[in-house]
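Engineer: Please find the sequence and the predicted model below.
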Amino acid sequence: MIELDPVIHASARLRITATLAAIPVGDQMSFPRLQELLEMTAGNLSTHLRKLEDAGYVAVTKTHQGRTPITYLALTTRGRRAFEDYTEALRAVLGVQP
């Protein structure tokens, strides 16, 4: 039986990982940009990011530009692999060839 990663499977977390997977390895996206793209509230996005971070799928970098705090997000190597495995498993469930 094929199992889908329950950490990624939640709709909001799937959208987050898919969006972060679309940026090149080594690049990051700011929290406000991700929030804007996904049209999520800051609290909801933070909650789902915490689950992904706890699983080791997302790296969170906090810094400052002048006096303004900025949070950057990126998929970790483990997160990219988990997303790739998830999409492969989903294709298998649907019977779709890559």
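Structural biologist: Everything's here; your move.
Engineer: CA atoms for contacts and neighbours, from now on please.
Structural biologist: Will do.
Engineer: So which residue is dead centre in this structure?
Structural biologist: Against the mean C-alpha coordinate of the chain, by Cα atoms, centre = their mean, the closest residue is residue 17 at 2.6 Å.
Engineer: got the contact list for that one?
Structural biologist: With contacts defined as Cα atoms under 8 Å, 6 or more residues apart in numbering, residue 17 is in contact with 8, 75, 79, 83.
Engineer: hold the first one in mind and look at this next one:
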Amino acid sequence: MIDGLDPVIHAPKRLAAMAVLANATTVTFRFLKDYLEVSDSDLSKHMSALESAGYVATTKTGHGRGATTTYRMTKAGTQAYAAHRDALRALLDGPK
């Protein structure tokens, strides 16, 4: 593994979700699903991985068809995303 790259974040869809969350206070499930162009089950799987790592917090409001799921990046997620982004930039810039 390349130093600093986080395998939880590095998956393309999870990296894209973290990039969206890094620039928003909260984001809805529906918005992320449409933005990432994934199925409900695929998004749920990716967001569960981020939540299990402590990088994302989930809030569910309402019931049944009117339920809304929102996500926000946690402090640990903000730190992990910044470290991953910096490591990725260093890798892409090559050796100095």
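Structural biologist: That came through, no problem. This one's a predicted model, so the numbers in the text were calculated from it and none came from an experiment.
Engineer: returning to that earlier point: would a markdown table of the contacts of residue 17 of the first structure with distance to residue 29 of the first structure, secondary structure and neighbour count be doable?
Structural biologist: Conversion of these to a markdown table gives the following (distance: Cα to Cα, whole Å; DSSP: H, G, I helix; E, B strand; the rest coil; neighbours: other Cα atoms under 10 Å):
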| residue | distance to residue 29 of the first structure | secondary structure | neighbour count |
| --- | --- | --- | --- |
| 8 | 19 | helix | 23 |
| 75 | 10 | strand | 31 |
| 79 | 15 | helix | 22 |
| 83 | 17 | helix | 22 |
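Engineer: Farthest pair within these?
Structural biologist: Comparing all pairs in those by Cα to Cα, the longest separation belongs to 8 and 75, at 12.1 Å.
Engineer: sorry, back to before: Serialize the contacts of residue 17 of the first structure to TSV and add fields for distance to residue 36 of the first structure.
Structural biologist: Formatted as TSV, those follow (distance: Cα to Cα, whole Å):
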residue	distance to residue 36 of the first structure
8	20
75	18
79	22
83	22
